[in-house]
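# here you go, sequence then predicted model.
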Amino acid sequence: MNSAQRHEAAAREIRTRKRVTDLLARAEREELAAVWETLSERPVAISVRGPETGLVMVRGRIGGGGAMFNLGEVTVTRATIRLASGIIGHAQALGTDKDRARLAAIFDALWQEPATQDFVEQAILSPIAERIESADQQKAKETAATRVDFFTMVRGEDK
């Protein structure tokens, strides 16, 4: 494998990992807890860090692409766990729900395990992605219903 292929493989792995952590960060506690309850053998997860809650500064850009500015702080809870196999899972989520962050970290670690990756994809990640897509479509539909098209009319005396 040459350098360009290694670079592309690393970039693909980063995109995949980002997708997993993004979806777990947007998971509802009920979604995670429901799947956790269905597990016949629950993995032993040792806390490495947290769960702990803190504040993160949110930044914005003027006009979406201009100068950066501090918008304000949001509450975030994070957790890091280690499975008995040694795999480490991380999670961050808006809010103060420590159980949600811990469960997300456990499922992150389980996704990294080859034996349980497909289960996590099908039981958790796919339903979350579908829920988010459905909500986005609904929001787009509601927004489109309020759209107004403006046009300029030429009056007779302006000719």
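Perfect, I can see it now. Numbers count the residues shown, from 1 in each chain.
# when you work out contacts or count neighbours from here on, use the C-alpha atoms and nothing else.
Noted.
# helices of the chain, start to end?
Assigned by DSSP state H, the chain shows helices spanning 3-25, 29-38, 98-112, 117-120, 126-145.
# how many residues are close by residue 46?
By the criterion of other CA atoms under 10 Å, residue 46 has 14 neighbours.
# how far away is it from residue 90?
12 Å (CA to CA, to the nearest Å).
# likewise for residue 108?
6 Å.
# what touches both of the two?
residue 21 (CA atoms under 8 Å, 6 or more residues apart in numbering).
# looking at it, residue 98 is touching residue 75, isn't it?
No. With contact defined as CA atoms under 8 Å, residue 98 and residue 75 do not form a contacting pair (11.7 Å).
# another one to put next to it:
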Amino acid sequence: MTMTDAAPLVRKTWMATLAKAPPARLVLLFPDLPPHHVLRQPEIGAVMVRGRVGGTGAAFNLGEMTVTRASVRLETGEVGHAWVQGRDKAHALRAAAVDALMQTDRAAELAEQVLRPLETEAQAARATRAAKAAGTKVDFFTMVRGEDK
């Protein structure tokens, strides 16, 4: 699911966007953390990534990925959580703060200032990768030869 004007902005969508966002870009878009209390200090761990052959086959363990998690509570009581790729503790805290703020009346403002630019940039990066991959595509075909008749 991507963030478009027609699609509702749901928590699953914004948390995924924050988790995959480049940490430096998130700092530029959301430089100042709101007053908050850290409920869970950023912790680094690993999760097992699973895959499926062709997207529909039997699940298999692909490998482990490093993640960092954190939780914060705003002064107004909203609780935010984040699980981000990699070992960047500041990224996890910032993403948790955005998650908490998205549960307040600032949600529309944050969606426009932070989440939509991140999603737009992610879509552009995916399109660039897809175009680059499409350039290497090989189409195989068989020509009918005379003796095959």
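That came through fine. Everything numeric here is computed off the predicted structure, so don't read it as measured data.
# overlap in contacts of residue 98 and residue 75 of structure 1?
Common neighbours of residue 98 of structure 1 and residue 75 (CA under 8 Å, 6+ apart) are residue 53.
# so for the two, which sits in the more crowded spot?
Remark: of residue 98 of structure 1 and residue 75, residue 98 carries more neighbours, 20 against 13, as counted by other CA under 10 Å.
# could you check which residue of structure 1 pairs with residue 138 of structure 2?
Applying TM-score structural alignment, one finds that residue 138 of structure 2 aligns to residue 148 in structure 1.
# now the helices of structure 1 in JSON lines, with distance to residue 60 of structure 1?
Listed next are the helices of structure 1 as JSON lines, based on distance: least, CA to CA, whole Å:
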{"stretch": "helix 3-25", "distance to residue 60 of structure 1": "19"}
{"stretch": "helix 29-38", "distance to residue 60 of structure 1": "28"}
{"stretch": "helix 98-112", "distance to residue 60 of structure 1": "25"}
{"stretch": "helix 117-120", "distance to residue 60 of structure 1": "33"}
{"stretch": "helix 126-145", "distance to residue 60 of structure 1": "21"}
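# what's the closest of these to residue 54 of structure 1?
helix 98-112 (11.3 Å; CA to CA).
# now do that closest one and helix 3-25, the angle between them.
Helix 98-112 of structure 1 and helix 3-25 are oriented at 150 degrees to each other (axes from the mean of the first three to the mean of the last three CA atoms, to 10 degrees).
# which residues in structure 2 does helix 98-112 of structure 1 align to?
Counting by TM-score structural alignment, helix 98-112 of structure 1 sits on residues 89-103 of structure 2.
# and for stretch 65-84 of structure 1?
Going by TM-score structural alignment: stretch 65-84 of structure 1 matches residues 56-75.
# mind checking how far the matching stretch is from the chain centre?
11 Å (CA atoms, centre = their mean, to the nearest Å).
# stretch 146-158 of structure 1 too?
Using CA atoms, centre = their mean, the offset of stretch 146-158 of structure 1 from its chain centre is 43 Å.
# please identify the deepest-packed of the helices of structure 1.
helix 98-112 (a mean of 25; mean count of other CA atoms under 10 Å).
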